[in-house]
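In: Quick one, structure for this:
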Amino acid sequence: MIQSEVSILRRVKHPNIVLLIEEMDTRSELYLVMELVKGGDLFDAITSSNKYTERDASCMLFNLASAIKYLHSLNIVHRDIKPENLLVYEHQDGSKSLKLGDFGLATVVNGPLYAVCGTPTYVAPEIIAETGYGLKVDIWAAGIITYILLCGFPPFRSSGEDQEALFEQILKGELDFPAPFWDNISASAKALISGMLQVVVEQRYTAVHVIDHPWVNGDGLSEREHQLPVAGKIKQHFNYGPKISNTTAGVSVITATPLDKKEHVFRRRCHQDVKHAPNFPHSTNPIVPPAGFTPKSEDGSLSSAHTVRSPTSPL
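Out: Predicted coordinates:
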């Protein structure tokens, strides 16, 4: 498993992915020297922020979708996308961006995969059903994260630790945007999440659809900077608190430091990579890509020399 992870880390070079700097192999241990990302994880960014808006959530998704798009262009599926694996990178100019890490479950897709793996809250229905799956399980996980970013709790949940009940909900895929938590969230955001959380894989968005969506590239965002009260919900639902360092078998791990509390966490920046898509229907019902819409190909990988930020991104 570790050799597979290292093999993939050697291949991937993208500004929204934690970079493998060097590796040292001894008789008993494998040491990986990774890029230093000391801004904490995604939940740190939200819970320590004095101001957090829908626009901030949009920018976070842009960073994540950029990383997924790059991986999928290489036929690599991550399989464990979750907030704990999204780290906040602090740039010299004070801006911030997300970097995807932990490639322990990542693999190259040469055909349908059947291994049941991942984290229950973010696992796609086709993994649970064991019918074979591919790249789009990452889109499902990103959709779950986007939902959490906007309300503070996941769309599919069960009481206590009833994992079977959780899996039944995921398999049904009955998406809801309950009041009052979603009352002030844009229709565009709900439409995007619906497209990402399609149980039918063929109808689920690709990473390109996500990046090209108006809510992500900025066209579908309201100018209103309504503050989202999600930090408390995240702490409540995920029992979120200080982290304890840990060590994975044979790999020395150094945990990231907490995010510095600042006046603002994210800033918006311009980026030339984003293309504008046709208008998507603003519906909270499950949707598929519009007829006639042909996104640019999945092979649009990005050089690690460029920082990826959306044109409306505060990151």
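In: can we go C-alpha only for contacts and neighbour counts from here?
Out: OK.
In: counting contacts, what elements does the host helix or strand of L192 pack onto?
Out: Secondary structure assignment for L192, by DSSP states H and E: helix 187-196. Other helices and strands packing on helix 187-196, by 3 or more CA pairs under 8 Å, 6 or more residues apart in numbering; DSSP states H and E, are helix 137-151, helix 214-217.
In: Compute the inter-axis angle for it and helix 137-151.
Out: 150 degrees (axes from the mean of the first three to the mean of the last three CA atoms, to 10 degrees).
In: my guess is G39 meets Y89, correct?
Out: Yes: the criterion here is CA atoms under 8 Å, and G39 meets it with Y89 at 5.6 Å.
In: State the distance from N279 to V208.
Out: From N279 over to V208 the distance is 15 Å, taken as CA to CA, to the nearest Å.
In: more neighbours, these two?
Out: Between N279 and V208, V208 has the larger neighbour count (other CA atoms under 10 Å), namely 23 against 14.
In: does that one sit in a helix, a strand or a coil?
Out: Assigned by DSSP: H, G, I helix; E, B strand; the rest coil, the conformation of V208 is helix.
In: any idea how far it is from Q198?
Out: Distance of V208 to Q198, computed by CA to CA: 16 Å.
In: what does T119 give?
Out: Plainly put, T119 is 18 Å away from Q198 if you go by CA to CA.
In: Second input sequence below; structure requested for side-by-side comparison:
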Amino acid sequence: MINQCSKKSFFSCFQMKWQPLTLRSFEIQEVFQIITNLKGKCQKAHLKLYKQFLCINDKEQLDVSNYQISKVENKILGQGIRLQSIEFSLEFYGSIDKWFEYLKLYCIQTNFTQKYQVQKLVGAGTYGKVYRVKNKIDYNIYAVKTFEKQLINSLDDQEGLVKEIGLLRSLDHRGIIKLHEVYESEQFVFLVFEFLQNKNLNDTLEKGVSLGESQAYNIIKDLLETVLYIHEQGILHRDLKPDNILQRNETQKYVIIDFGLADNYREDGQYLFKKCGTPGYCAPEILWNQIYDQKVDIYSLGVILYEMLTGQNPFYSKNYDERIMLNKESKFDYSKVKVSYNALDLLQGMLHKNPQKRFSAKEALNHRYFQQQKQHHHVQSLSQLSDTLMNTGNQISSPRQEAYTNFFEIGQSSNRQTRHLYSPKLSQRFDELDKEILHHHNVYSCHISNLKCVAQNINHDQILQKLIKKYQKV
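Out: Reported below is the predicted structural model:
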């Protein structure tokens, strides 16, 4: 006997079968009373579970992704879990609460209306709508993204939704929207997400107001860290734009949403959807139908950064075809970008038309702009200052950056600029260090993050070591 809902399941074509055992470690394991194929006889079995992989008696493993899951009751065996596909069913009875919490992340539930109360419509898309809902059990608020099954006609669109769900299940990062559960009814598929009620980035940018350098680059650094994680999982997002970036309430960090066009990286470029994204934010290699990799996401972040700094999209046009052509040509007016030299260099590296020369997420995060900011904010104690001085010693005779590069020097105004960075008990000792360095002002003109030398033929290391030793001990 096979459950009728399983026959109609949207996920029937994407349910896996038993495979030879390859796993060697598991997250949980326990002995249960099991029944297979509903009317089979009851027997004891040792079940092991690692993510979505279920193993019975160390013989075979089953990927239970997109199997229907439900809690069942047996008069003799008590409470249990039923896993069901169109061809196979398994029931196991015992202490099942922890197992259900694990398995529901990868399986499909069918009792959405029993568990959630719809409160408000908050958005709409091509295949369905987004609602704010309340969990009837724990009273927490969530967002549910609905898909009307009859509107998803093509096999590619069906595969795209299943892929989106699978990718979201595999990702776990503070900068990515969290998928909690998936449900299915005869008419809809429901994706239950954490609820983020704050504004998306577009709410700020569409006003045409530019952000300051510090704020814009803090946001892009946060997004680059998330995108680096996504890329390390072998995934491309392919639709990064302000609409798909939400601000998390409690941390004010930014969260990437909508993985509907995301895919696993393929060296041959044969993605489920190859030419996709939003004109105005696409990397040009996508629009030119060239083979591409994860760097398409860095280009999109570069466009977002440009937009934050200038208040306008570089490819804006009311005409759709013209917007695509501007995007394909990938020309930028950098005269509108009023930032420091290093900040501009980072932006240009993210927006390079040639993906071979474009920064990766890791290269962007390691850019000297972010390293400089890290050094500026890292000085908290005299011992840390000593480390900074030692680590930058080999740069001591490097040329000074352009005048508008962000830095501050220890000079006559140093007390005003630096005193607030240190605790009161250290301020006196830093004043003494300032004076000692100023005594050698003919030798050094330096700032905390990167010492600069304006003289030659001097044993810099020897003088520096004397200063450090003198003030290193507490």
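In: before we move on, the earlier item: what about T119 and Q198 of the first structure, which has more around it?
Out: More crowded of T119 of the first structure and Q198, by other CA under 10 Å: Q198, with 23 against 13.
In: Check the alignment and tell me where the more buried one lands in the second structure.
Out: For Q198 of the first structure, the aligned position in the second structure is H352, judged by TM-score structural alignment.
In: what about the strands in the stretch 101-250 of the second structure?
Out: 116-124, 129-135, 141-148, 179-184, 188-194, 235-236, 245-247 (DSSP state E, counting those that start in this stretch).
In: post-alignment, the fourth one versus the first structure, mean distance?
Out: In this case it means strand 179-184 of the second structure. Comparison of strand 179-184 of the second structure with the first structure after fitting gives an average deviation of 1.2 Å (mean CA distance after the TM-score superposition for the first structure).
In: Output the contacting helices and strands for that strand.
Out: Where contact means 3+ CA pairs under 8 Å, 6+ apart, strand 179-184 of the second structure is packed against strand 188-194.
In: residues in the first structure matched by the strand it packs on, start to end?
Out: Strand 188-194 of the second structure maps onto residues 29-35 of the first structure, going by TM-score structural alignment.
In: in that stretch, what counts as buried?
Out: For stretch 29-35 of the first structure, the neighbour count (16 or more other CA atoms under 10 Å) marks 30, 32-34 as buried.
In: Dump these to JSON lines, plus distance to L71 of the first structure.
Out: Listed next are those as JSON lines, based on distance: CA to CA, whole Å:
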{"residue": "L30", "distance to L71 of the first structure": "24"}
{"residue": "L32", "distance to L71 of the first structure": "20"}
{"residue": "V33", "distance to L71 of the first structure": "21"}
{"residue": "M34", "distance to L71 of the first structure": "18"}
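In: thinking again about what came up before, average offset between the helix holding L192 of the first structure and the second structure?
Out: Taken over the aligned residues, the distance from helix 187-196 of the first structure to the second structure averages 1.1 Å (mean CA distance after the TM-score superposition for the first structure).
In: starting at the chain centroid, how far to that helix?
Out: Put simply, helix 187-196 of the first structure sits 15 Å off its chain's centre (CA atoms, centre = their mean, to the nearest Å).
In: cool, and stretch 189-207 of the first structure?
Out: Distance, stretch centre to chain centre, for stretch 189-207 of the first structure: 14 Å (CA atoms, centre = their mean).
In: Where in the second structure does the biggest helix by length in the first structure fall?
Out: For the first structure, the helix that runs over the most residues, judged by DSSP state H, is helix 54-73. Using TM-score structural alignment, helix 54-73 of the first structure corresponds to residues 213-232 of the second structure.
In: same check, this time on stretch 237-245 of the first structure
Out: Aligned by TM-score structural alignment, stretch 237-245 of the first structure corresponds to no residues of the second structure.
In: Leaving out the residues flanking it, which one is nearest to the equivalent of L246 of the second structure over in the first structure?
Out: Under the alignment by TM-score structural alignment, L246 of the second structure pairs with L87 in the first structure. Of all residues not flanking L87 of the first structure in the chain, D41 sits nearest, at 4.2 Å (CA to CA, 6 or more residues apart in numbering).
In: what about that neighbour, distance to K13 of the first structure?
Out: According to CA to CA, D41 of the first structure stands 20 Å off from K13 of the first structure.
In: the more surrounded of the two?
Out: Each of D41 of the first structure and K13 has its neighbours counted (other CA under 10 Å); D41 has more, 25 against 19.
In: these two touch, right, that one and E90?
Out: No: using CA under 8 Å as the test, D41 of the first structure is too far from E90 to be in contact (11.6 Å).
In: Straight-line length of stretch 276-295 of the second structure, end to end?
Out: 15 Å.
In: Same question for stretch 209-216 of the first structure.
Out: End-to-end distance for stretch 209-216 of the first structure, by CA to CA: 10 Å.
In: same check, this time on stretch 276-288 of the second structure
Out: Stretch 276-288 of the second structure has an end-to-end distance of 11 Å (criterion: CA to CA).
In: how about that stretch, aligned to which bit of the first structure?
Out: Residue span in the first structure matched to stretch 276-288 of the second structure, by TM-score structural alignment: 117-129.
In: which ones are touching the most centrally placed residue in the second structure?
Out: In the second structure, the residue lying closest to the centroid (CA atoms, centre = their mean) is T226, at 3.0 Å. For T226 of the second structure, the contacting residues are 173-176, 256, by CA atoms under 8 Å, 6 or more residues apart in numbering.
In: Going by neighbour count, which of the residues you listed are buried?
Out: Listed as buried from the contacts of T226 of the second structure are 175-176, 256; burial here means 16+ other CA under 10 Å.
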